[in-house]
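# Have a look; sequence and predicted model below, questions after that.
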Amino acid sequence: MTDFEIRKTQAADWFRSLRDTITRAFEALENTTDSDRPAGRFEVTPTQRDGGAGGGGIMSVMRGGRLFEKVGVNWSAVHGTLGERAQKAMAARGVPGMAEDPRFWASGISLVAHMRNPHCPAVHMNTRMFWTPGAWWFGGGADLNPCLEYAEDTAHFHAELQRACDAHDPGYYDRFKAWADEYFFIPHRGRARGVGGIFYDDLNSGGQDSDSWDADFAFTRAVGEAFLPAFVPLCEKRRVQDWSEAERDAQLVHRGLYAEYNLVYDRGTKFGLETGHDANAVLMSLPPLAKWI
């Protein structure tokens, strides 16, 4: 096994372990949320790409829980050859060698949570590694999507992400926050889909050497590990608040914005569908209910 095959395995294994950690934490939140409903549990389904020849993953979805109306925490490790459109898009982004060799490998975790209580914010997080014969890089981030905004919740979420960034590079937070503000913007609505967070892609900070890989993987782990401290306290604080029908209506309208963004603009949605990954896993980010005015 080559050094880089070992690194691929290390990354894929860590993304899967993060999935396990988060699903356990979310089921624990279900257990401690006061409700007449049964505590929610994840339904776990294996997924395959191209009949299994191109890898696959684990789709974990909880529906109808006490706290989580719908949440998906998916892990995947896939490989193969990019289709012509995806190959051209990668080449246009400047991926070395992509115009000549469309082979790829990718692994990561993707999470989207839609909450039952409108006072609890929806949230998204993902971290991933991508490899081609000419390059490798990491990407990811997290962003908060409340329908009813609380300034102190936004400040807490951003503070945890900044702490993760600052431990690795003092310039990362400002750079990746600005990237999130740009990326998670809905042009046809003229507004952001939430209150932001961080987003990064194509992270290969020092070229194709092992020291750079170690540092960039360590940062990506830090982003993943910051997620629960950033999000869980908000759930614990807001899940006890009563809500009105008007607040529920506002939540459903806001979910419509989330659905529009993910179907029209999101890179991960486009990549997953274009490369033949399980459509249910790719589209697990869509809310269980939404409303348009």
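Nice, thanks for sending it over. Residues are numbered from 1 along each chain as shown.

# From now on I want contacts and neighbour counts done on CA atoms only, so please keep to that.
Noted.

# shouldn't D216 be in contact with N204?
Yes. Between D216 and N204 there is a contact under C-alpha atoms under 8 Å: 6.7 Å.

# could you pull out the helices for the stretch 51-200 of the chain?
Assigned by DSSP state H, counting those that start in this stretch, the stretch 51-200 of the chain shows helices spanning 84-92, 151-166, 172-183.

# Which among those helices is found nearest to G134?
Of all the helices of the stretch 51-200 of the chain, it is helix 84-92 that lies closest to G134, at 11.1 Å by C-alpha to C-alpha.

# shared neighbours of D216 and N204, anything?
Listed as contacting both D216 and N204 by C-alpha atoms under 8 Å, 6 or more residues apart in numbering are F138.

# who's more crowded, the two?
D216 (21 against 18; other C-alpha atoms under 10 Å).

# what sits against that one?
D216 sits next to 138, 203-205 when contact means C-alpha under 8 Å, 6+ apart.

# Name the nearest of the residues you listed relative to W14.
Among the contacts of D216, and counting by C-alpha to C-alpha, the member closest to W14 is F138, at 13.2 Å.

# The residue nearest to the closest one when sequence neighbours are not counted: how many residues sit nearby?
Among residues not flanking F138 along the chain, M129 sits closest, at 4.4 Å (C-alpha to C-alpha, 6 or more residues apart in numbering). Neighbour count for M129, taken as other C-alpha under 10 Å: 25.

# possible to save the helices of the stretch 51-200 of the chain as JSON lines with distance to A281?
Shown next, in JSON lines, are these (distance: least, C-alpha to C-alpha, whole Å):
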{"stretch": "helix 84-92", "distance to A281": "19"}
{"stretch": "helix 151-166", "distance to A281": "26"}
{"stretch": "helix 172-183", "distance to A281": "22"}
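
# any idea what the closest residue to A279 other than its chain neighbours is structurally, helix, strand or coil?
Leaving aside its chain neighbours, A279 sits nearest to L273 (6.4 Å; criterion: C-alpha to C-alpha, 6+ apart). Secondary structure for L273, judged by DSSP: H, G, I helix; E, B strand; the rest coil, is helix.

# isn't L273 right up against V282?
Yes. Between L273 and V282 a contact is recorded at 6.9 Å, counting by C-alpha under 8 Å.

# Same drill for those two, tell me which one is more crowded.
Taking other C-alpha under 10 Å, L273 and V282 do not tie; V282 has more neighbours (19 against 15).

# From the structure, what's the count of residues near the nearest residue to H124 once chain neighbours are set aside?
Nearest non-adjacent residue to H124, counting by C-alpha to C-alpha, 6+ apart: V112, 4.5 Å away. Neighbourhood size, V112 [other C-alpha under 10 Å]: 22.

# next, the one to line up against it:
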Amino acid sequence: MSDQMDSQKDRASAWFRTLRNDIVAAFEGLEDSHSSGPLADQPAARFEVSATKRASQDGSDAGGGLMSVMRGGRVFEKVGVNISTVYGQLGERAQAAMAARKGIPGMKDDPRFWASGISLVAHMQNPHCPAVHMNTRMFWTPHAWWFGGGSDLNPCLEYDEDTTHFHGVQKDHCDRHGDHYPRLKAWADEYFYIPHRNRARGVGGIFLDDHNTGDWEADFAFIQDIGRAFLPAFVPLIEKRRGATFGDAEKDAQLVHRGLYAEYNLVYDRGTKFGLETGHDANAVLMSLPPMAKWV
């Protein structure tokens, strides 16, 4: 069983890297193909790639990944596409949080873990283009394994047809695996909510966590389709909106909306808390923050 799980871990980690490569290529393609409209006369940007490391308490190898960030482009003001595979032992705070969340017995006696995934956040130059977040991941302990992730759209200037398209693609990919979309949409609406602002941070998407039906192959296929849904859900919106003209009022609305995004990620996001508590590279964990924001 251990050999089988090791093979499954390797397959999951390899898939996240493949998805990362597809997204990086697509985003650089958007930079290259933006030939008219605002900022089209600027050089096309490229991702800067650096290795990340997780710090273990005893100095032993604890994994890492790749941080890929593109800044100041024609289309993307800042976008990060990170992958990581980390492992080791959960600290006391992370053990307590995991035990409470999952109801897993034995975490204190055997706190080993392994986690792999991809995390993406894109902040756009043009305020008519929506910001977006996506992540998928696999998590393992000696006591349980599960998948999680999803994506949500964060426009500062909302277009109903864009929201319909984004959700429609997500639903199509979810429907290949059963009637999951209504539950995952409702979960995203609840999860990506900012209580202290009494509002959602965007127009939603899909979200799931702790996903384990007992059939690893089926669950892995499902999380792959959640990842595959991202590019066809998002890229057409950017191709449609990147040439729209904008002025100071639209840019101001974008910066204020980014403030909401920053508040959510720093106060509520589980991934941010987990990454910092388990010693992962802080720059990689916080790459989701926008390059500029404002508060009124």
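Yep, that arrived. None of these values were measured; they are calculated from a predicted model.

# Just give the TM-score of the two.
The TM-score (TM-score structural alignment, normalised by the length of the first structure) is 0.96; 287 aligned residues with a C-alpha RMSD of 0.9 Å.

# Of all the helices of the stretch 51-200 of the first structure, which one is nearest A39 of the first structure?
It's helix 151-166; of the helices of the stretch 51-200 of the first structure, that one is closest to A39 of the first structure (C-alpha to C-alpha) at 24.9 Å.

# whereabouts in the second structure does the closest one align?
Alignment of helix 151-166 of the first structure against the second structure: residues 160-175, by TM-score structural alignment.

# what residues does the matching stretch touch?
Residues outside stretch 160-175 of the second structure that contact it (C-alpha under 8 Å, 6+ apart) are 153, 180-181, 203, 205-206, 222, 225-226, 228-230, 232-234, 237.

# So which of the residues you listed sit within strands?
Cross-referencing the contacts of stretch 160-175 of the second structure against strands under DSSP state E gives 153, 205-206.

# now those in a markdown table, with neighbour count and distance to N21 of the second structure?
Output for those, formatted as a markdown table (neighbours: other C-alpha atoms under 10 Å; distance: C-alpha to C-alpha, whole Å):
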| residue | neighbour count | distance to N21 of the second structure |
| --- | --- | --- |
| L153 | 23 | 21 |
| G205 | 27 | 23 |
| I206 | 27 | 22 |
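
# In TSV: the residues you listed, plus distance to M292 of the second structure.
As requested, those are exported to TSV (distance: C-alpha to C-alpha, whole Å):
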residue	distance to M292 of the second structure
L153	19
G205	24
I206	26
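
# quick one: which of those residues is nearest to A131 of the second structure?
Set against A131 of the second structure, the nearest of these by C-alpha to C-alpha is L153 (6.3 Å).

# Now do the buried residues in stretch 242-257 of the first structure.
Buried residues in stretch 242-257 of the first structure, defined by neighbour count with 16 or more other C-alpha atoms under 10 Å: 247-257.

# Ignore what I typed, I meant stretch 118-135 of the first structure.
For stretch 118-135 of the first structure, burial by neighbour count (16+ other C-alpha under 10 Å) applies to 118-132, 135.

# What of stretch 148-167 of the second structure?
Judged by neighbour count using 16+ other C-alpha under 10 Å, the buried positions of stretch 148-167 of the second structure are 148-156, 158, 162-163, 165-167.

# which residues touch S205 of the first structure?
212, 216.

# Which residue in the second structure occupies the aligned position of it?
Per TM-score structural alignment, S205 of the first structure is aligned with T213.

# repeat for S285 of the first structure
Checking TM-score structural alignment: S285 of the first structure goes with S288.

# how many other residues sit next to that match?
Using other C-alpha under 10 Å, S288 of the second structure has 24 other residues around it.

# Spit out the contact partners of it.
Here S288 of the second structure is in contact with 79-80, 120-122, 265 (C-alpha under 8 Å, 6+ apart).

# before we move on, what about V73 of the first structure?
So V73 of the first structure contacts 19, 22-23, 59-61, 109-112 (C-alpha under 8 Å, 6+ apart).

# try 10 Å
By C-alpha atoms under 10 Å, 6 or more residues apart in numbering, the residues touching V73 of the first structure are 18-20, 22-23, 42, 44, 58-62, 109-113, 124-126, 281, 284-285.

# what's the distance between it and A159 of the first structure?
Between V73 of the first structure and A159 of the first structure the distance is 23 Å, computed by C-alpha to C-alpha, to the nearest Å.

# Equivalent analysis for P146 of the first structure, please.
P146 of the first structure is 17 Å from A159 of the first structure, where distance means C-alpha to C-alpha.

# what about the strands in the second structure?
Counting by DSSP E, one finds strands in the second structure at the ranges 48-53, 63-71, 76-89, 112-124, 131-141, 144-154, 193-194, 199-200, 204-211.

# residues touching Y172 of the first structure, list them.
162, 164-166, 178, 198, 200, 219.

# ok, and the most crowded of those residues?
Within the contacts of Y172 of the first structure, most neighbours by other C-alpha under 10 Å means I198, with 27 neighbours.

# what's the neighbour count on the residue nearest to that residue when sequence neighbours are not counted?
In this structure, I198 of the first structure finds its nearest non-sequential neighbour in K177, 4.4 Å apart by C-alpha to C-alpha, 6+ apart. K177 of the first structure has 22 neighbouring residues, counting by other C-alpha under 10 Å.

# corresponding residue for K177 of the first structure in the second structure?
Match for K177 of the first structure (TM-score structural alignment): K185.

# Distance check, the closest residue to L144 of the first structure other than its chain neighbours against A113 of the first structure.
Spatial nearest neighbour of L144 of the first structure, chain neighbours left out: V123 (4.7 Å); criterion: C-alpha to C-alpha, 6+ apart. Look at V123 of the first structure and A113 of the first structure: by C-alpha to C-alpha, they are 5 Å apart.

# Return every residue with contacts to both of these two.
71, 144-145.

# will you turn those into CSV that also has distance to S210 of the first structure?
Shown next, in CSV, are the shared contacts of V123 and A113 of the first structure (distance: C-alpha to C-alpha, whole Å):
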residue, distance to S210 of the first structure
V71, 36
L144, 33
N145, 36
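
# Ok, which of the helices of the stretch 51-200 of the first structure comes nearest D242 of the first structure?
helix 151-166 (17.4 Å).

# after superposition, how close is that closest one to the second structure?
Taken against the second structure, helix 151-166 of the first structure registers an average deviation of 0.4 Å after superposition, with mean C-alpha distance after the TM-score superposition for the first structure.

# Much appreciated, bye for now.
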